[in-house]
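# Here you go, sequence then predicted model.
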Amino acid sequence: MINYKNNVIKLCPIFSIKVACIAILAITNVQANDSTGYIGTGGVAYLKNKNISMHSEDLYISKDKIRVNYEFKNLSNKDITETVLFPMPAVPSFTDSDYADTNATYDNFKVWVNGQTINPDLHVRTFMHPIIVKDGDRTYAEESIDTTEIFKSCGLNEADMMGPWTYQVDTEYVNQQLLDCDSKALDKFIYDKESLYIPWDSQVIYSWEQKFKANTTTKIKHAYTPLVGGSVHLGTEQFKDFCVDDATQRGFNKNGGRPYHALSYILTTGANWAKPIANFKLTVERDSNELVSFCWKGKGKIKKVSPTTFEIKESNFIPTHDFDVAFIMK
């Protein structure tokens, strides 16, 4: 028996990032805050910059759009140029008909700096889980390894590695290239060399060179369509993942559960700056025919500001948790 777990997202009927399962139906989205860093042959590294603070973050989340407005302050007397990274989730190479629309997500990522549109660079990384022996069985390790250079050494280019995002390259073509490749480095990742089933993940990362002028605030905005997972049933075992309240739970128990969509946003990379986020605001908007449920571990209170919109404000915010939200059909 062999078990497979994705390194960034665990796939299951509830599409939470916290629960593993066997059947793949769709993907829970994992988005991320900006961070500074560099892209090297070993993968992506994030830097903690001691001279740049995130003065404010205004984050809007719905099923259809994510928008983020940042204000960064250079605290020093010198201009600083950094590479800003925005990583998309690593998505699996094998999917089925209910999979989220990755093509719509990667192809509409937009960035503005001080009101001017910029065109970020796009990078692609691949990840695989090495085979290990656990309790006498061969299985995949929990942690994945960056295999981008192995893929390239086997003649695969970025367009090939982006197949799970663009749908323009067949997964079986990529896997056949890996099977035909004379690379000992691949041996620890391939379970059956007679099978075209070779699980690997593809990650898209956007980057751009950003000058932060001395003692000046730089405004950065980006917007995109999120990857959204979903299921026909939100089970009781997943209530804690989205902090479903008692009243909603009673409704589920009476009516046998409800269909829902879900996504997850990585907030914790927002801690990679010089100071806590001075002003943080999160807005969550649902459709009129939905309920929305999520957990919040900060000090800020959840406020309903319209029939379909909820808001949280924090001061001197250090993000120590990520954000999972479920949009549940009434």
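Noted; the coordinates are in hand.
# Please count neighbours and contacts with C-alpha atoms only from this point.
OK.
# which stretches of the stretch 151-300 of the chain form helices?
For the stretch 151-300 of the chain, applying DSSP state H, counting those that start in this stretch gives helices covering 158-161, 163-166, 171-180, 246-255.
# Pull out the buried positions in the third one.
With burial defined by 16 or more other CA atoms under 10 Å, the residues of helix 171-180 counted as buried are 171, 174-175, 177-179.
# quick one: which of those residues is nearest Glu314?
Proximity of the buried residues of helix 171-180 to Glu314 was ranked by CA to CA; the top entry is Thr171 with 43.8 Å.
# thought the closest one was touching Leu156?
No - counting by CA atoms under 8 Å, Thr171 does not reach Leu156; the two are 11.7 Å apart.
# And for the nearest residue to Met128 once chain neighbours are set aside, the neighbour number?
Once its chain neighbours are removed from consideration, Met128 has its nearest residue in Trp200; the separation is 4.8 Å (CA to CA, 6 or more residues apart in numbering). Using other CA atoms under 10 Å, the number of residues around Trp200 comes to 25.
# need the strands for the stretch 51-200 of the chain, in chain order.
All strands of the stretch 51-200 of the chain, identified by DSSP state E, counting those that start in this stretch, fall at 52-61, 66-74, 80-92, 110-113, 116-118, 121-128, 131-134, 137-140, 145-146.
# try it against this one:
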Amino acid sequence: MPRFALRLAALLLLALARPAPANDSMAAIGIGGLALVRSEAVRLDRQELFISRERVRVEYLFTNTTDRDIETLVAFPLPDFTHSPVERVPDYRRELDFRTVVEGRPVTYELVQRAHFKGQDITERLRALGLPLVGGEEFERRVNDLPEPQRAALLREELVIGALEQGRTNIDEPLWTVSTSVTRRQVFPAGRSLAVQHSYVPFAGGSVGGRLGPARRASPEFQALRARYCMEDGFLAAFDRRTRPAARGADYGEIWLQYRLTPGANWAGPIRDFRLVVDKGDPAAIVSFCGEGVRRLDARRFEMRRTDFTPTRDLDILIVEFVRP
């Protein structure tokens, strides 16, 4: 049995005891797209994007169309995340495994994070208190080591979740928003092309099944999902052949992958040569995403190629894997 099936089986044992298995889900995190303030000097000649559940790889070929070197700050923006009692902010520093190669040589980058709360940047205040911007065990330990007046102030201002218990303020979670970007200084040589590669571990989302069956398809929720992932009739027919109505969604699981394509529109002109390959992993799985001229490469991979491509929407990928007897 493949790794996902084992994990899914464990989830299903829990889900069967609850009336709504579709609630057993985690959010996908849309990452991607090397960003630059709109440039009329640097052209994106080629972008090759490979996406799987285990790894995302993107290769760029940029060309400086001027007769002078251009040095600028480029950024790979990551999604903002707001702490809450039900959603964990990812620890990008440990989990992302972000790697950059320029002209075949690994380069360093800086992970820039800021904290915001009710429209105010509170980064320096948190750092002065010695608190990490991202919640977790380290945050909980440090915040509860603060003097009582400082803990009480954080709770009073609703920056954190906690309670006053037996005369002591105990804090559990922060409530601010964390914004993150991977940044570096980059020189684009005059009149030359520059090859840049990125790779990282994607933050996939997922759900034990229950949202895609025939009984749900008249609902506004399903129609929104169908538009988001461009589910065609053939995809739904394949889904119906592999599932049992009596299982009520307990015989499949959803995997969600997101990638931010739209920053590719910030370079000079359209992307001259764009190639996307999506690897669904398990050959028995089915996959759906929005794209023109998508073709099957083999039992796992699908390809889309475009010339003079200006992305107008980000990429959402739905993979459905089935529990095998």
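Thanks, I have the structure now. This is a predicted model, so every value here is computed, not measured.
# Superposed, how do the two chains score by TM?
TM-score of the superposed chains, computed with TM-score structural alignment, normalised by the length of the second structure, equals 0.72; 275 aligned residues with a CA RMSD of 3.5 Å.
# picking up where we left off before, now do the same contact list for the equivalent of the residue nearest to Met128 of the first structure over in the second structure.
Pairing criterion TM-score structural alignment: the partner of Trp200 of the first structure within the second structure is identified as Trp176. The neighbours of Trp176 of the second structure, taking CA atoms under 8 Å, 6 or more residues apart in numbering as the test, are 82-83, 115-117, 159-160.
# repeat that for 6 Å
Contact analysis of Trp176 of the second structure by CA atoms under 6 Å, 6 or more residues apart in numbering lists 82-83, 116-117.
# sorry, back to before: can you tell which of the strands of the stretch 51-200 of the first structure is closest to Ile312 of the first structure?
Using CA to CA as the criterion, the shortest distance between Ile312 of the first structure and the strands of the stretch 51-200 of the first structure is 9.9 Å, found for strand 52-61.
# Quick check: buried residues in that closest one?
Buried positions in strand 52-61 of the first structure, judged by neighbour count with 16+ other CA under 10 Å: 52-61.
# Tell me which other helices or strands that strand touches.
strand 66-74, strand 277-285 (3 or more CA pairs under 6 Å, 6 or more residues apart in numbering; DSSP states H and E).
# okay if I get these as a markdown table plus distance to Pro307 of the first structure?
Supplementary listing: those in a markdown table, determined by distance: least, CA to CA, whole Å:
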| stretch | distance to Pro307 of the first structure |
| --- | --- |
| strand 66-74 | 19 |
| strand 277-285 | 9 |
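# With mean neighbour count and distance to Tyr140 of the first structure as added columns, please give those strands in JSON lines.
Putting those into JSON lines (neighbours: other CA atoms under 10 Å; distance: least, CA to CA, whole Å) gives the following:
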{"stretch": "strand 66-74", "mean neighbour count": "20", "distance to Tyr140 of the first structure": "33"}
{"stretch": "strand 277-285", "mean neighbour count": "19", "distance to Tyr140 of the first structure": "36"}
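# Mind checking the strands of the stretch 51-200 of the first structure for the one nearest to Asp160 of the first structure?
Checking those against Asp160 of the first structure by CA to CA gives strand 121-128 as the closest, at 9.8 Å.
# So which elements touch the closest one?
By contact count (3+ CA pairs under 6 Å, 6+ apart), the secondary structure elements abutting strand 121-128 of the first structure are strand 145-146, strand 201-212.
# Kindly compare burial across the ones you listed and name the winner.
Neighbour counts averaged per stretch over those are highest for strand 201-212, at a mean of 19; criterion: mean count of other CA atoms under 10 Å.
# who touches that one?
74, 79-93, 120-127.
# Can you go through the residues you listed and name the buried ones?
A residue is treated as buried here by neighbour count (16+ other CA under 10 Å); on that basis the buried members of these are 74, 82-93, 120, 124-127.
# Tell me who's in contact with Asp314 of the second structure.
The neighbours of Asp314 of the second structure, taking CA under 6 Å, 6+ apart as the test, are 260-262.
# Adding neighbour count, write these out as CSV.
As requested, these are arranged in CSV below (neighbours: other CA atoms under 10 Å):
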residue, neighbour count
Arg260, 21
Leu261, 20
Thr262, 17
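# Return the closest of those residues with respect to Tyr60 of the second structure.
Within the set of the contacts of Asp314 of the second structure, Leu261 lies nearest Tyr60 of the second structure; the separation is 12.9 Å, counting by CA to CA.
# quick one: that closest one and Phe274 of the second structure, what's the gap?
Computed with CA to CA, to the nearest Å, the distance linking Leu261 of the second structure and Phe274 of the second structure is 11 Å.
# swap in Ala5 of the second structure?
The spacing between Ala5 of the second structure and Phe274 of the second structure, counted by CA to CA, is 33 Å.
# just to revisit the earlier point, what would the contacts of Trp176 of the second structure look like in JSON lines with distance to Phe188 of the second structure?
Converted to JSON lines, the contacts of Trp176 of the second structure look like this (distance: CA to CA, whole Å):
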{"residue": "Thr82", "distance to Phe188 of the second structure": "35"}
{"residue": "His83", "distance to Phe188 of the second structure": "38"}
{"residue": "His116", "distance to Phe188 of the second structure": "33"}
{"residue": "Phe117", "distance to Phe188 of the second structure": "37"}
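# number of nearby residues for the equivalent of Gln116 of the first structure over in the second structure?
Under the alignment (TM-score structural alignment), Gln116 of the first structure pairs with Arg105 of the second structure. Look at Arg105 of the second structure: counted by other CA under 10 Å, it has 9 neighbours.
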